[in-house]
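Engineer: Everything below, folded, please.
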Amino acid sequence: MTDTTRIDKWLWAARFFKTRSLATHAVELGRVLQNEQRVKPAHSVKPGDLIQVTHGEQTWEVQVVRILEMRGSAAVAQTMYQETPDSQARRLTQAENRKYYREPAAAIQGRPTKRDRRQLDFDRH
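Structural biologist: Below is the predicted model of the structure:
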């Protein structure tokens, strides 16, 4: 166990992303903030840092508790960070809102097909 590691490696080991390249891409696009600052994938992360991760519709705000460079089980990954109470409350309200109403366009990835457009028009009426 070391004191610091790359942020993309930590995100992958903490199971926020399935692959390290997806984590690297998210950091490059600015979907990951460290201490409220955009960083590069090779930036070091250490215990105590505040990481904000936006993945799809969900946003997590977590504090780094420990550093592991190897990806382990989900139970081990959850010991690497602690989610802030504000983040937990925000994610719970978003989940509750999704239960009652889901944006029809959220299920479409990329450009909608003719069938997707017909379904969107049907859902609006």
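Engineer: Going by C-alpha atoms from here, please, whenever you check contacts or count neighbours.
Structural biologist: Fine.
Engineer: For this protein, which segments are assigned as helices?
Structural biologist: Here the chain has its helices, by DSSP state H, at 7-13, 20-28, 74-78, 85-100, 114-124.
Engineer: Make JSON lines out of these and add mean neighbour count.
Structural biologist: As requested, the helices of the chain are arranged in JSON lines below (neighbours: other Cα atoms under 10 Å):
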{"stretch": "helix 7-13", "mean neighbour count": "26"}
{"stretch": "helix 20-28", "mean neighbour count": "19"}
{"stretch": "helix 74-78", "mean neighbour count": "14"}
{"stretch": "helix 85-100", "mean neighbour count": "12"}
{"stretch": "helix 114-124", "mean neighbour count": "11"}
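Engineer: Now the second one, please; I'll put the structures next to each other:
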Amino acid sequence: MADKDNAKIRLDKWLWAARFYKTRALAKTAIEGGKVQYEGQRSKVSKIVELGATIKVRQGFDDKVVVVKALSDQRRGAPEAQLLYEETAESIKHRMDETERRRKFKQANPLFDHKPNKKERRQMEKWRKDTMPS
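Structural biologist: Below you'll find the predicted structure:
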């Protein structure tokens, strides 16, 4: 880890080193596609990451909000990569709530072996409206 005060690490390289993305090319694509926000705003791939910065990363269905704790430009094992950041408590709670909501939706709406008919679509839409927070 490069804990130097003057270390300059690009956002795509830090995301790769922190193991959010498997390659720097995937990190670059995610940043350019708006899936990554630095301090609440879209940023460029070459944005210099600073200690204490807040980064929001969308991976699949989940949004993770992390605070940068250390800088590194080398990709290491997962235990070391997790030392580079800390996920916020609100982010963890939100992810767990969304996971539970998706699980309940899947139980209430088993996968159909056919295209849902009009009645089934109405039932799914009613369930979504009832379970979505206002």
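Engineer: Let me see the TM-score of these two.
Structural biologist: Taking TM-score structural alignment, normalised by the length of the first structure as the basis, the two superposed chains have a TM-score of 0.80; 111 aligned residues with a Cα RMSD of 2.1 Å.
Engineer: re the thing from before, nearest to residue 43 of the first structure, out of the helices of the first structure?
Structural biologist: Residue 43 of the first structure lies closest to helix 7-13 among those, at 5.8 Å (Cα to Cα).
Engineer: Pick out the residue nearest the middle of the first structure.
Structural biologist: By Cα atoms, centre = their mean, the first structure has its centre lying nearest to residue 55, at 3.6 Å.
Engineer: check contacts around that residue.
Structural biologist: By Cα atoms under 8 Å, 6 or more residues apart in numbering, residue 55 of the first structure lies in contact with residue 31.
Engineer: Tell me which residue of the second structure lines up with it.
Structural biologist: Taking TM-score structural alignment, residue 55 of the first structure has residue 59 as its aligned residue in the second structure.
Engineer: Quick check: that match vs residue 31 of the second structure, distance?
Structural biologist: Taking Cα to Cα, to the nearest Å as the measure, residue 59 of the second structure falls 12 Å from residue 31 of the second structure.
Engineer: so how far is residue 13 of the first structure from residue 81 of the first structure?
Structural biologist: Residue 81 of the first structure is 11 Å from residue 13 of the first structure, by Cα to Cα.
Engineer: what's the answer for residue 7 of the first structure, then?
Structural biologist: Look at residue 7 of the first structure and residue 13 of the first structure: by Cα to Cα, they are 10 Å apart.
Engineer: now swap in residue 82 of the first structure and tell me
Structural biologist: For residue 82 of the first structure relative to residue 13 of the first structure (Cα to Cα), the value is 14 Å.
Engineer: Please apply the same query to residue 99 of the first structure.
Structural biologist: Applying Cα to Cα, the value for residue 99 of the first structure to residue 13 of the first structure is 30 Å.
Engineer: that older thread, do you know which of the helices of the first structure lies nearest residue 46 of the first structure?
Structural biologist: helix 7-13 (9.0 Å).
Engineer: which other residues reach the closest one?
Structural biologist: Residues from elsewhere that reach helix 7-13 of the first structure, judged by Cα under 8 Å, 6+ apart: 17-20, 23-24, 27, 41-45, 67-72, 77.
Engineer: likewise stretch 21-31 of the first structure?
Structural biologist: By Cα under 8 Å, 6+ apart, the residues outside stretch 21-31 of the first structure that reach it are 8-9, 11-12, 16-17, 32-33, 38-41, 52-55.
Engineer: same thing with stretch 36-43 of the second structure?
Structural biologist: 30-32, 34, 53-58.
Engineer: Would you mind listing which of those residues are buried?
Structural biologist: The neighbour-count test (16 or more other Cα atoms under 10 Å) marks 30-31, 54-58 as buried among those.
Engineer: biggest separation within those residues, which pair?
Structural biologist: Largest separation among these by Cα to Cα: 30 and 54, giving 16.5 Å.
Engineer: quick one: stretch 8-22 of the first structure aligns where in the second structure?
Structural biologist: Aligned by TM-score structural alignment, stretch 8-22 of the first structure falls on residues 12-26 of the second structure.
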